[in-house]
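**Q** fold the following for me, if possible:
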Amino acid sequence: MNTRQLYVNGLDVELPQLQSLLGISGSYGSPATGLGFAGIRFTGTSWLGPSGSDGYADQQSGAHITGAHAMPANGLSTCTSGCTQFEATRNHWVQMPAAVQVSAATGITFSGNTFSELGQAGLGVGNDGAATASGTGLGAGDITITGNTFTDIAGSGIQVGGIQPDAHHPGNPQMTNHDITVSNNRVSGVGTDYKETAGILSTYVTNATITHNQCDHLPYDGIDIGWGRGINAPGGSQDYVNRGTYAYQPVYSTPTTLKNNTVSHNLVFDTKKAMFDGGSIYSLSASPGSVISDNYMYGNNHTTALYLDEGSRYLTVSRNVVQDAGNWALTNANGNNHTDSGGFPTGYHQLVIGSDSLCLDVYGGGSGLGQRLDQWPCKDTAGSNQDFTPR
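**A** All right, here's what the predicted structure looks like:
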């Protein structure tokens, strides 16, 4: 029936154009210092980079390739296991910018704030210069992020550290990202557009503490630590020798800045709603003195809970509780990338925990791929050793 009336639902439509809301940045010799932000709602940004000529050629956790790169004419035959032309781009990958940015700064606190309706990463701390409005990256120290809410964000909720060479082997020691505390935050429903981004990402950082956070309803990982797949660790990686990476960068003889980090007492659930290859908690590269402990992970859509990916070494994983996972723990220790160098027993290329076990225990007696570990309840049972410690 034609009533000659038009019914329109009332809508509030916002089309943001602003990329960054707040930038805190000094210089390496004179960093911004002593600022606190509490009870603020950060909202209403966009990131128009993907609409430009570069598009968004994503790699992992918001890192992407920019510029034009020709595809090899015989790529289908020469790039079946790595491609030298691709490796040439690796040190030039660019991070996704954050709505709130901190670099070349010390003694900065964010507490009790809300980050929502943001078109890129929420809070970026010590990211590369290319990801900051100031152009000065890295150099973040003594930063505290506590009691905040991150929700309805296109990328990661919290993005700490850089990925380019100065992040892992800084030309100036004052560039080193250090002493970053991320505690008691809720990160829920982020990665809405860029689904390969983690709830919390921490790359090359010294003394990061990620504790008592809740990460839930995420398309990819809950918490990611590390970067670089062992490429930049002392001695490099044979896998990336084979791929031709070191034609474009040195084989380093000194450690990276990734060390002494703690991921503990976090609640991570309802992850991997869109992506697959990762973990509820995920690590990359050598991280001496680092610990992943006392976390509770469940509901990851039958994927891996604790994933120690390429180059993960010198960290301790203990007293974690995993429920409803496809793999409770996995280490990517193939014959070339040396994740297991220094003493993984044969059979620890894939760790499988029995469905009636609550905690990771040390190795059992077998040596086959996917060897089932000894099973102990998640308590200090006599004779149990609830540590998984790759050395």
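
**Q** please count neighbours and contacts with C-alpha atoms only from this point.
**A** Noted.

**Q** what about stretch 274-294, distance to the chain center?
**A** 8 Å (C-alpha atoms, centre = their mean, to the nearest Å).

**Q** next, the buried residues of that stretch.
**A** Residues of stretch 274-294 classed as buried: 275-276, 278-294 (neighbour count, 16 or more other C-alpha atoms under 10 Å).

**Q** with adjacent residues omitted, what lies nearest to residue 83?
**A** Nearest in space to residue 83, with sequence neighbours left out and distances taken as C-alpha to C-alpha, 6 or more residues apart in numbering, is residue 243 at 6.1 Å.

**Q** go ahead and confirm that neighbour touches residue 86.
**A** No: in this structure residue 243 lies outside contact range of residue 86 using C-alpha atoms under 8 Å: 9.3 Å.

**Q** now, which of the buried residues of stretch 274-294 lie within strands?
**A** Here DSSP state E is the test, and those give 279-283, 286-293 as lying in strands.

**Q** just name the closest of the residues you listed to residue 309, please.
**A** Proximity of those to residue 309 (C-alpha to C-alpha) peaks at residue 283, which lies at 5.8 Å.

**Q** contacting residues for the closest one?
**A** By C-alpha atoms under 8 Å, 6 or more residues apart in numbering, the contact list for residue 283 reads 224, 225, 226, 227, 307, 308, 309, 312.

**Q** inside strands: which ones of those?
**A** Within those, residues falling in strands by DSSP E are 224, 225, 307, 308.

**Q** top of those by neighbour count?
**A** Greatest neighbour count in the ones in strands among the contacts of residue 283, by other C-alpha atoms under 10 Å, goes to residue 225: 28 neighbours.

**Q** what are the neighbouring residues in contact with that residue?
**A** By C-alpha under 8 Å, 6+ apart, the contact list for residue 225 reads 201, 202, 203, 282, 283, 284.

**Q** recalculate using a threshold of 6 Å.
**A** Contact analysis of residue 225 by C-alpha atoms under 6 Å, 6 or more residues apart in numbering lists 202, 203, 283.

**Q** could you do residue 297 as well?
**A** By C-alpha under 6 Å, 6+ apart, the residues touching residue 297 are 268, 269, 322.

**Q** this one next, for a side-by-side:
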Amino acid sequence: MKKTFIYLILSSFFGLFSTLFAGEIYVSPRGSDKNPGTRKAPFYTLDRAVKQAREWRRLKRPEVAGGIYIRLENGVYSRYTPLFIRPEDSGTPDSPTVICAVGDDANPVISGGIAVTGWRQGCDDSRIPEDLRRKIWTAKAPMVGNRRVETRQLWVNGNKAQRASQFPEGMMERMIDFNPKEQTITIPTSYTDNSRKLQDIIGLQDAGQLEMIVHQRWAIAILRVKSIDVKGGQSVIRFHDPESHLEFAHPWPQPIIGGKNGESGEKGNSSFCLTNALELLDEPGEWFQEYPSGTIYYYPRPEDTMETAEVIIPALETLMTVDGTLERPVKHVRFEGITFAHTSWMRPSYQGHVTLQGGFPLLDAYKLHEPGLPEKAELENQAWIARPETAIRVKGAEYIDFRHCTFRNLASTGLDYEWAVTASAVEDCHFTDIGGTALLMGAFPDGGFETHIPFVPSNERELCTNISVRNNLISNVTNEDWGCVGIGAGYVRDIDISHNEVCHLNYSGICVGWGWTSSESVMRNNRIEGNYVHHFARRLYDAGGLYTLSNQPGSVMRNNRIEHLIEAPYATNDRAFYIYLDEATDGYTMENNWCPTERFDSNRPGKNNVWKNNGPQVADSIKNSAGRIKTKNR
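**A** Have a look, this model is predicted:
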């Protein structure tokens, strides 16, 4: 008994000793990488701090005993290459590596942005109406390496500016015809502008960087315009490859023209908007970058003072990669109180952007005739996809957590647990102003894997499993690719998505599943519980506040609150739902989900779904407890 007591005392002492002597490394925008990395003499870069931690672990230094804490002081940490976290950076359960803010009041920002300075008022370009030329400000994009930064995003005093557009943000016009055989879209030559003046597109025939955004049901396409052939009141548009071939070859989704292609109940033609031409720069808050000069044109809003404005463009698409393998995963690395900001998304400028669903761009796609594939005889929509670009990528990892972090001003995916990630958590984080999906998880088989074939890896360690997504606020996302989602999970297992607030997005809120298959794959035991989803389907349709695909045995959708389903203004039908079990969903129990009406739908569901008490009759106690749980640390 006495020996046991002494052992407990010594264990407690050495545990306290380890905590007290945890290694601390300090980083500051005012530091130097020649410093020792102490609080009084911090490093300048996070890379130097991570290397120091790696060396401590390699040399088994005593600083490792209680964990290594890399503490970032307040300020912006600009990056020109992605931060690389590798297996050698792994911690242990008793000695994690924690990258965190110095204190609760510090706001360290890891940024891929770069400032645009040297603004001058006025321009003499004849493409801009004479009465507007004095209102336009210009500046050269900064140099990175030996070239001007090319960008599709620009923030002025923290507010995202809109690329010069034919219409105000979110407004579109109905197309006249969509011709797959000729690979053309026909649109009206004339249109009414914001001030209700009749305009035409004749002046855009020589606009070499012009793009068209096409509204096609549950997705958009971004097509680079090759030519405009004006034929009286109609204009025929052709596009560059590869996107021209993809847009007209893939059968789903395509635009609707008068209910063609066997569609019924459609209301009007699909819509479009022309964008990215200096000739369209006619509203405060719009901007345009000319290529190859790099000159940026901006029409300031009344509140913008360009002599002192902070103007940021992104120079990076990826801020950080956590990259392990099955044999040597990255383990026990945690991020706390860090802001990740300002990343780019350049795919549409180089190859257009035609997607299948959820923001996943097509590599190839075409229509099949019966029979389809051996795995799915009725399949007519064969497709191969790529994964969207992302600000933070995690692969081959265990216990990689993000807590109390902010993800903002990001142009594509915010955070992506891409492959072989397990036992990780995203908690109490804020995702806002994100062009694509806030958070992606799991396999969406890409490259040479046809996307409708059930995914069953030979080694199940390749799956993303046991990931917890809790208490996060996700708002104002999908603002560049409208077809992305708030939280998206593909082939995943034992995922917990609970008590998040997901709102103000253009398509679906929380989406789990992939493959459009009733076959048993690797998806199962997924949990969507206690979330609050609202103000969704703002621009697209065939959407769900909570949305699922394929067979997921043992999964639950419980105690959620879903409301404010927006009637998308350019939808050609009314297919948007509070809960949508899309093709072949099976194995789900839907229980006590509150929504104002029973607006649900199922597309060829399996036999093992169970519905229990969903709709406006659900108790107020359940309704009011959905969403984020307030904690002392929030």
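
**Q** tell me, the top helix by length along the first structure lands on which residues of the second structure?
**A** Criterion DSSP state H: the longest helix present in the first structure is helix 238-243. Helix 238-243 of the first structure corresponds to no residues in the second structure, going by TM-score structural alignment.

**Q** buried residues in the helix or strand following that helix?
**A** Downstream of helix 238-243 of the first structure, the first helix or strand assigned by DSSP states H and E is strand 262-264. Using 16+ other C-alpha under 10 Å as the test for burial, strand 262-264 of the first structure gives 262, 263, 264.

**Q** and the second one, what pairs with it in the second structure?
**A** Residue pairing (TM-score structural alignment): residue 263 of the first structure is matched to residue 528 of the second structure.

**Q** that match contacts residue 494, doesn't it?
**A** No: at 10.5 Å, residue 528 of the second structure does not count as touching residue 494 under the criterion of C-alpha atoms under 6 Å.

**Q** pretty sure residue 359 of the first structure contacts residue 378?
**A** Yes: contact criterion C-alpha under 6 Å: residue 359 of the first structure and residue 378 qualify, at 5.0 Å.

**Q** so for these two, which sits in the more crowded spot?
**A** residue 359 (26 against 16).

**Q** roughly how far apart are the more buried one and residue 294 of the first structure?
**A** Distance, residue 359 of the first structure to residue 294 of the first structure, using C-alpha to C-alpha, to the nearest Å: 10 Å.

**Q** need the overlap of contacts for these two.
**A** With C-alpha under 6 Å, 6+ apart, residue 359 of the first structure and residue 294 have common neighbours 319, 320.

**Q** so the aligned partner of residue 218 of the first structure in the second structure, which of the three states?
**A** Under the alignment by TM-score structural alignment, residue 218 of the first structure pairs with residue 505 in the second structure. Secondary structure state of residue 505 of the second structure, per DSSP: H, G, I helix; E, B strand; the rest coil, is coil.

**Q** TSV for the buried residues of strand 262-264 of the first structure, including distance to residue 20 of the first structure?
**A** Formatted as TSV, these follow (distance: C-alpha to C-alpha, whole Å):
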residue	distance to residue 20 of the first structure
262	29
263	28
264	31
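
**Q** how about the contacts made by residue 64 of the first structure?
**A** Contacts of residue 64 of the first structure (C-alpha under 6 Å, 6+ apart): 57, 58, 93, 94.

**Q** any idea how far residue 319 of the second structure is from the aligned residue in the second structure for it?
**A** Aligned counterpart of residue 64 of the first structure in the second structure: residue 361 (TM-score structural alignment). For residue 361 of the second structure, the distance to residue 319 of the second structure (C-alpha to C-alpha) stands at 21 Å.

**Q** could you do residue 135 of the second structure as well?
**A** For residue 135 of the second structure, the distance to residue 319 of the second structure - C-alpha to C-alpha - is 35 Å.

**Q** re the thing from before, which of the contacts of residue 297 of the first structure fall within helices?
**A** Of the contacts of residue 297 of the first structure, none are assigned to helices by DSSP H.

**Q** ok, which stretches of the stretch 401-550 of the second structure are strands?
**A** Applying DSSP state E, counting those that start in this stretch to the stretch 401-550 of the second structure gives strands spanning 406-410, 413-427, 430-434, 439-441, 464-470, 473-477, 487-489, 492-493, 496-498, 501-503, 510-512, 527-529, 532-536, 543-548.

**Q** redo those strands as JSON lines? Include distance to residue 229 of the second structure.
**A** Below are the strands of the stretch 401-550 of the second structure laid out as JSON lines (distance: least, C-alpha to C-alpha, whole Å):
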{"stretch": "strand 406-410", "distance to residue 229 of the second structure": "36"}
{"stretch": "strand 413-427", "distance to residue 229 of the second structure": "36"}
{"stretch": "strand 430-434", "distance to residue 229 of the second structure": "36"}
{"stretch": "strand 439-441", "distance to residue 229 of the second structure": "41"}
{"stretch": "strand 464-470", "distance to residue 229 of the second structure": "49"}
{"stretch": "strand 473-477", "distance to residue 229 of the second structure": "36"}
{"stretch": "strand 487-489", "distance to residue 229 of the second structure": "40"}
{"stretch": "strand 492-493", "distance to residue 229 of the second structure": "48"}
{"stretch": "strand 496-498", "distance to residue 229 of the second structure": "50"}
{"stretch": "strand 501-503", "distance to residue 229 of the second structure": "41"}
{"stretch": "strand 510-512", "distance to residue 229 of the second structure": "41"}
{"stretch": "strand 527-529", "distance to residue 229 of the second structure": "50"}
{"stretch": "strand 532-536", "distance to residue 229 of the second structure": "37"}
{"stretch": "strand 543-548", "distance to residue 229 of the second structure": "35"}
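
**Q** what's the closest of those strands to residue 55 of the second structure?
**A** Closest to residue 55 of the second structure of the strands of the stretch 401-550 of the second structure is strand 413-427 (C-alpha to C-alpha; 24.7 Å).

**Q** neighbouring contacts of the closest one?
**A** Here strand 413-427 of the second structure makes contact (C-alpha under 6 Å, 6+ apart) with 390-403, 436-442, 461-472.

**Q** so who does residue 288 of the first structure touch?
**A** Contacts for residue 288 of the first structure (C-alpha under 6 Å, 6+ apart) come out as 259, 314, 315.

**Q** again, only this time at 8 Å
**A** Counted by C-alpha under 8 Å, 6+ apart, residue 288 of the first structure has contacts 258, 259, 260, 313, 314, 315.

**Q** just to revisit the earlier point, out of residue 135 and residue 319 of the second structure, which sits in the busier spot?
**A** When neighbours are counted by other C-alpha under 10 Å, residue 319 comes out ahead of the other of residue 135 of the second structure and residue 319, with 26 against 16.

**Q** my read is that the more buried one contacts residue 343, right?
**A** Yes: counting by C-alpha under 8 Å, residue 343 is a contact partner of residue 319 of the second structure at 7.2 Å.
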